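1. coordinates only, sequence not included:
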């Protein structure tokens, strides 16, 4: 998520290139830094333990994907993680959660500094997630869709024992197909509703969103996961939108045909993933709400953050085990979050056991 895409919706271009057209349709700039970190180092950045730092904000759904995948694969020892705060100004995300307001590894106050270190005067969105080369302090990539795929495929030598295969080769075509429609109509669809500049553009986005949610409900009524019988990249990408739906998108973005809790299949599916180690324990509802309601002053001019919804129902039984499936395939769940990476107490409901 960018500091500008989510926070600026004036007609015409925003500072990152995302814009609302004359017809009122929100269009996301998808020109990301396409440099890849690969096992063979083909782009000049080989996979190396300890060399890179993943910069995220728990508020951001795109960054939340990378947090989940890194944890499921057990890459904590080889890829460190810096966590920016939930709000930002026009310049960039800031490390206001860290002592002194500086990332302890990169030594910078804003992720903007890593972008400018490689691209002076960088004019597109200063986005998270981003991976930074620690020795040079330069951003390597902010291509969030490719980042998680590369963590699965290029960092395989450093996966924990028992790590799941989130992007199994026999299922990649189907995963890619599902990801494509989910991105267009759901992940980005909620933004197309929230930042629509006309009633017509909003109505079009709204219908596409709920048509796709109905399609997903039908698909998931008879299978536990989106593709195959284990968790894959497709589930990670859908989850980070669903988990924000009632807290933010239903009201703030006017995605209000139904709440997630009023869509039985998707609600049970989301709770199933939430209770799976590596998913719910990465979610920070406090950061999520603060980001959207405080930063989007064009949508919420007062900056008042709602106190609800009640989150305790995320821990209710989901019953999805009856559909079969094995969350981690032949592997095993990840261990509990590391010290320093635990979501602050009170920010998300967690099992007491």
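-> Yes, it's here. Since the model is a prediction, treat every value here as computed from it, not as a measurement.
2. CA atoms for contacts and neighbours, from now on please.
-> Fine.
3. what residues does stretch 183-190 touch?
-> Contacts to stretch 183-190, defined as C-alpha atoms under 8 Å, 6 or more residues apart in numbering, come from residues 205-206, 208-209, 212-213, 237-238, 241, 249, 253, 255.
4. Now it: buried residues?
-> Neighbour-count burial for stretch 183-190, counted by 16 or more other C-alpha atoms under 10 Å, picks out 184-190.
5. Export the residues you listed as TSV, with columns for secondary structure.
-> Below are these laid out as TSV (DSSP: H, G, I helix; E, B strand; the rest coil):
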residue	secondary structure
184	helix
185	helix
186	helix
187	helix
188	coil
189	helix
190	helix
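6. Tabulate those (CSV), appending distance to residue 73.
-> CSV is the format used below for the buried residues of stretch 183-190 (distance: C-alpha to C-alpha, whole Å):
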residue, distance to residue 73
184, 27
185, 28
186, 25
187, 23
188, 26
189, 28
190, 28
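7. also this one, for the comparison:
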């Protein structure tokens, strides 16, 4: 497998995505329509993991199908090597690149997940991951489950946008800035920025259960996917090693609280996460050896965050069991039960 190169003198993420949107008002090329679109994600990828979580929290499984690429990819494309015959069972393609090329022949940029594909045409619609989850909340309301939480409360939007911006630039992207740094100077600066932000979050979560207060919002989804990967990959592989997550009491309790909440931990495949980073980033880890650790049993230990009050879903309810075809295998997350949910001892 010919992997790409990731290390740069000073890492900058390319954020020029396909900005098409699927909307509910009937305007534009892509109207909301149940069964028409397929979310292509990968459990390994934190940006794709966001869309898996929000789709599940809102109960959109029946309206938007989901295909999962395997944890490793080459410089060409994410591939459907988890599926029988190596083909996505709905799109009948071996590579996600095929959907990009069908709409944009000679597509010049990277083939990224998440992506939404129009099933009838087989063409990619969008890979603009921040907008995809917002539109799941705002444009797909007619297809959300009863009891779906409000992940974008109007009264919190202004503050949430500021929090999300700092979390994205300093934490979600900050770990990559450390890991892909090509000089000591760039790494040192990235390291300081990352842990300055983590210290800010540690303080923010000292007296509130969730980032925005008493209930889960989109902001929590965005932070969680980085935290779930911190000790398994970012601490060692990306050299983000001032502190492990489980050495930051408030962030560690917060991360476990979310992990044990339906819709979060039941989307996590620790084995796919580790396989992706340690194999795909061959310029960082040329041996391709995937570490056996760390011990992940502590993710279901008591977190004590209930003492701060609040309720994860506010006036809404938790999602039910994970649809059978979308459950994470126990071999990939030891905390998954027969219904696809995280099993918390004593709960």
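-> Looks like it came in fine. Model, not experiment: these values are computed from the prediction.
8. returning to what we had before: now, of the contacts of stretch 183-190 of structure 1, which are buried?
-> 205-206, 208-209, 212-213, 237-238, 241, 249, 253, 255.
9. Now which residue in structure 2 aligns to residue 182 of structure 1?
-> Using TM-score structural alignment as the criterion, residue 182 of structure 1 maps onto residue 167 of structure 2.
10. Spatially nearest residue to that match, not counting backbone neighbours?
-> residue 223 (6.8 Å; C-alpha to C-alpha, 6 or more residues apart in numbering).
11. taking the buried ones among the contacts of stretch 183-190 of structure 1 one by one, which sit in helices?
-> In this view, these that belong to helices under DSSP state H are 205-206, 208-209, 212-213, 237-238, 241.
12. nearest to residue 46 of structure 1, of those?
-> Comparing these against residue 46 of structure 1 with C-alpha to C-alpha places residue 237 closest, at 25.6 Å.
13. how close does the closest one get to residue 103 of structure 1?
-> 27 Å (C-alpha to C-alpha, to the nearest Å).
14. which residue lines up with residue 34 of structure 2 in structure 1?
-> So, by TM-score structural alignment, residue 34 of structure 2 is matched to residue 49.
15. which residues touch the residue nearest to that match when sequence neighbours are not counted?
-> The shortest distance from residue 49 of structure 1 to any non-neighbouring residue, by C-alpha to C-alpha, 6+ apart, is to residue 78 (4.2 Å). Residue 78 of structure 1 sits next to 48-51, 158 when contact means C-alpha under 8 Å, 6+ apart.
16. same question, residue 268 of structure 2
-> For residue 268 of structure 2, the contact set (C-alpha under 8 Å, 6+ apart) comprises 43, 49, 228, 328, 333.
17. ok, the equivalent of the fourth one over in structure 1 - how many residues close by?
-> It refers to residue 328 of structure 2. Per TM-score structural alignment, the equivalent position to residue 328 of structure 2 in structure 1 is residue 343. By the criterion of other C-alpha atoms under 10 Å, residue 343 of structure 1 has 20 neighbours.
18. Contacts only, for residue 343 of structure 1.
-> Contacts for residue 343 of structure 1 (C-alpha under 8 Å, 6+ apart) come out as 281-284.
19. and stretch 194-209 of structure 1, which stretch of structure 2?
-> Using TM-score structural alignment, stretch 194-209 of structure 1 lines up with residues 179-194 of structure 2.
20. If you count neighbours, what's buried in the matching stretch?
-> 179-182, 186-187, 190-194.
21. just stretch 34-54 of structure 1 next, same as before
-> Under the neighbour-count criterion of 16+ other C-alpha under 10 Å, stretch 34-54 of structure 1 has 35-39, 45-47, 51-54 buried.
22. how long is it from one end to the other?
-> 15 Å.
23. Give me the nearest residue to the residue nearest the centre of structure 2, chain neighbours excluded.
-> The residue lying closest to the centre of structure 2 (C-alpha atoms, centre = their mean) is residue 49, at 2.4 Å. Nearest non-adjacent residue to residue 49 of structure 2, counting by C-alpha to C-alpha, 6+ apart: residue 43, 5.9 Å away.
24. which residues of the stretch 201-350 of structure 1 fall in helices?
-> Ranges of helices within the stretch 201-350 of structure 1 are 233-242, 264-274, 285-295, based on DSSP state H, counting those that start in this stretch.
25. how about TSV for those, with distance to residue 353 of structure 1 added?
-> Shown next, in TSV, are the helices of the stretch 201-350 of structure 1 (distance: least, C-alpha to C-alpha, whole Å):
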stretch	distance to residue 353 of structure 1
helix 233-242	23
helix 264-274	15
helix 285-295	20
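26. Next, count neighbours for residue 259 of structure 1.
-> A count of nearby residues for residue 259 of structure 1, using other C-alpha under 10 Å, gives 16.
27. Please read the previous query as pertaining to residue 345 of structure 1.
-> For residue 345 of structure 1, using other C-alpha under 10 Å, the count is 9.
28. residue contacts, it?
-> Contact analysis of residue 345 of structure 1 by C-alpha under 8 Å, 6+ apart lists nothing.
29. Could you measure from it over to residue 169 of structure 1?
-> Distance of residue 345 of structure 1 to residue 169 of structure 1, computed by C-alpha to C-alpha: 38 Å.
30. Alignment lookup: residue 236 of structure 2 to structure 1.
-> Here residue 236 of structure 2 is matched to residue 251 in structure 1, going by TM-score structural alignment.
31. Please name the nearest non-neighbouring residue to the aligned residue in structure 2 for residue 227 of structure 1.
-> Using TM-score structural alignment, the partner of residue 227 of structure 1 in structure 2 is residue 212. Spatial nearest neighbour of residue 212 of structure 2, excluding adjacent residues (C-alpha to C-alpha, 6+ apart): residue 160 at 7.0 Å.
32. Helix or strand: which one has that neighbour?
-> Using DSSP states H and E, residue 160 of structure 2 maps to helix 157-167.
33. Can you give me the buried ones in that helix?
-> Buried residues in helix 157-167 of structure 2, counted by 16+ other C-alpha under 10 Å: 160, 164, 167.
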